[in-house]
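S.K.: What follows is a predicted protein model with its sequence.
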Amino acid sequence: MPKKIPEMIQIKDKQFKKYLSKEEIQETVQQLAAQVSEEYEGKELVLLGILNGCFLFLSDLVREMKTDPEISFLKLSSYEGSESSGQVKQLIGLDEGLDGKHVLIVEDIVDTGNTLEHIISSLENEGAESVKVCTLLLKPDVYSKDIAIDYVGREIPNDFVVGYGMDYDGQGRSLEHLYQLEKA
């Protein structure tokens, strides 16, 4: 008998309601992996994961892909609690050259685009053959940049979500399902 997904969970001072099941997430990841594999077949690809939130998504994505990309990570921060601070801080960075390689930035979620803009401006001088973006979730209502999001798993409303690598104030990343902040 399948395990029942809790309808509501509490993390610290916030209530979250069930939003996407593990199965729905995996179906979305499989669709993205098929698209990425097709486009980058026979090409030298670097998946550039943006930590911390992307770690589960990137892991599942690369296991579903039919290519064998290099994997690297950047760690940036723009959130304080459940709100974007508007300021992007780079905490750790890319440590290998990108000359002639195709780079696919892998994000768990894109909302305002501030982090993405910061990353792409940093990569412009690295000599990459191409730079594209793949995100599991996109919040189109608040996305304010002209940067193309090449692979989008799902569009969601501008609600705060936790689980599947995404957190609220450091907690909730290990949840296998996705939960949305319950509005008061």
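M.R.: Looks like it came in fine.

S.K.: drop to CA atoms for contacts and neighbour counts, all remaining ones
M.R.: Noted.

S.K.: Would you enumerate the residues in contact with residue 27?
M.R.: Contact partners of residue 27, counting by Cα atoms under 8 Å, 6 or more residues apart in numbering, are absent.

S.K.: which element is it on?
M.R.: Using DSSP states H and E, residue 27 maps to helix 22-40.

S.K.: other SSEs contacting the following helix or strand past that helix?
M.R.: Once helix 22-40 ends, the next helix or strand along the chain (criterion: DSSP H and E) is strand 45-51. Packing contacts for strand 45-51, counted by 3 or more Cα pairs under 8 Å, 6 or more residues apart in numbering; DSSP states H and E, involve strand 70-80, strand 102-110.

S.K.: For strand 45-51, could you pull out the residues that count as buried?
M.R.: Buried residues in strand 45-51, defined by neighbour count with 16 or more other Cα atoms under 10 Å: 45-51.

S.K.: Same question for stretch 157-174.
M.R.: 160-168, 172-173.

S.K.: And stretch 109-118, by the same measure?
M.R.: Under 16+ other Cα under 10 Å, the buried positions of stretch 109-118 are 109-116.

S.K.: any idea how far residue 10 is from the nearest residue to residue 97 once chain neighbours are set aside?
M.R.: Closest residue in space to residue 97, ignoring its immediate chain neighbours: residue 126 at 7.0 Å, by Cα to Cα, 6 or more residues apart in numbering. Going from residue 126 to residue 10 by Cα to Cα, to the nearest Å gives 43 Å.

S.K.: If we ignore the residues flanking it in sequence, what's nearest the residue nearest the centre of the chain?
M.R.: Centroid check for the chain by Cα atoms, centre = their mean gives residue 108 as the closest residue, at 1.4 Å. Distances taken as Cα to Cα, 6+ apart put residue 54 closest to residue 108, at 4.6 Å, once the chain neighbours are dropped.

S.K.: Take this one as well and set it beside the first:
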Amino acid sequence: MSKPSIITLHDLSFKPLIPEEEVRKRVLELGEVLSAELKGKRPLFISILSGAFVFAADLIRAFDGDCEVSFVKLASYAGTSSTGEVRTVLGLDKQIEGRHLVVVEDIVDTGQTLHHFLEEILKHKPASITTVGFLRKPEAVAFPVKVDIIGFDIDDKFVVGYGLDYNGLGRNLRGIYVLAD
């Protein structure tokens, strides 16, 4: 069965940007990098919901070692743009002091969400923090945030798929799709 070249979610059309096979290959590579960097440690992976859950699930399966997983839900988007405000909807449920943390983010757009979250967790004195962003829009970054490991750098355009959505739809797409012109 051939994959559609254009998909429609609500009132917008999207075209393929990163195919499923490329996504899968890159996540395995990121898992290998993390496995090497954190060898002998038992990190706590913290997935920022809702968008990062698909990436986080695949990433921890690609991680070769013991690990724990936790989730936080932060919200900063409405429709296709950032609201400029980060709200904590669901906070951490684990102690992080002295722990090796891997913060998993779906997309680093302005960097506001990650910046806000890192400021909060630094107060709890973790042993280390490794930040992993599946996608990054270098042109859009407006907050001083260091992303240690990046899946793909992309242009400053709205994307869906692989956990990313447009008003709730598109998270189940296996590749990344970009807003069609």
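M.R.: Perfect, I can see it now. No experiment lies behind these values; they were computed from the predicted model shown.

S.K.: show me the contacts for the residue nearest to residue 97 of structure 1.
M.R.: The contact partners of residue 126 of structure 1, taken as Cα under 8 Å, 6+ apart, are 97-99.

S.K.: picking that back up, translate the residue nearest to residue 108 of structure 1 into the numbering of structure 2.
M.R.: By TM-score structural alignment, residue 54 of structure 1 lines up with residue 52 in structure 2.

S.K.: hang on, its match packs against residue 104?
M.R.: Yes - if you go by Cα atoms under 8 Å, residue 52 of structure 2 and residue 104 touch, sitting 6.6 Å apart.

S.K.: Can you find the partner of residue 134 of structure 1 in structure 2?
M.R.: By TM-score structural alignment, residue 134 of structure 1 lines up with residue 132 in structure 2.

S.K.: and that match, how many neighbours?
M.R.: Counted with other Cα atoms under 10 Å, residues neighbouring residue 132 of structure 2 total 26.

S.K.: mind checking the SS state of it?
M.R.: For residue 132 of structure 2, the assignment made with DSSP: H, G, I helix; E, B strand; the rest coil gives strand.

S.K.: which residues touch it?
M.R.: Residues near residue 132 of structure 2 by Cα under 8 Å, 6+ apart: 102-105, 147-151.

S.K.: Got a ChimeraX select line for the buried ones in the residues you listed?
M.R.: In ChimeraX, a selection of the buried entries from the contacts of residue 132 of structure 2 looks like this (16+ other Cα under 10 Å):
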select :102,103,104,105,147,149,150,151
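
S.K.: for the contacts of residue 132 of structure 2, which one is nearest residue 136 of structure 2?
M.R.: residue 150 (7.0 Å; Cα to Cα).

S.K.: corresponding residue for that closest one in structure 1?
M.R.: Per TM-score structural alignment, residue 150 of structure 2 is aligned with residue 152.

S.K.: mind listing what that match touches?
M.R.: Residue 152 of structure 1 neighbours (Cα under 8 Å, 6+ apart): 32, 134-138.

S.K.: Wasn't residue 116 of structure 2 part of a helix?
M.R.: Yes - according to three-state DSSP, residue 116 of structure 2 belongs to a helix.

S.K.: Wait, it touches residue 86, no?
M.R.: Yes - using Cα under 8 Å, residue 116 of structure 2 is in contact with residue 86, at 7.2 Å.

S.K.: In a markdown table, list the helices and strands packed on strand 45-51 of structure 1 along with distance to residue 92 of structure 1.
M.R.: Shown next, in a markdown table, are those (distance: least, Cα to Cα, whole Å):
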| stretch | distance to residue 92 of structure 1 |
| --- | --- |
| strand 70-80 | 5 |
| strand 102-110 | 15 |
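
S.K.: Go through those strands and name the closest to residue 21 of structure 1.
M.R.: When those are compared by Cα to Cα, strand 102-110 sits nearest residue 21 of structure 1, at 15.6 Å.

S.K.: how far apart are the closest one and its match in structure 2?
M.R.: Here strand 102-110 of structure 1, set against structure 2 after superposition, deviates by a mean of 0.6 Å using mean Cα distance after the TM-score superposition for structure 1.

S.K.: can you name the residues of structure 2 that that strand overlays?
M.R.: With TM-score structural alignment as the criterion, strand 102-110 of structure 1 aligns to 100-108.

S.K.: What lies in contact with the matching stretch?
M.R.: Stretch 100-108 of structure 2 is contacted by residues 41-48, 51-52, 55-56, 114, 126-137, 141, 163-164 when judged by Cα under 8 Å, 6+ apart.

S.K.: same check, this time on stretch 37-55 of structure 1
M.R.: So stretch 37-55 of structure 1 is contacted by 58, 65-67, 69-76, 101-108, 164-167, 173 (Cα under 8 Å, 6+ apart).

S.K.: Pull the distance from that stretch to the chain's centre.
M.R.: Chain-centre distance of stretch 37-55 of structure 1: 11 Å, with Cα atoms, centre = their mean, to the nearest Å.
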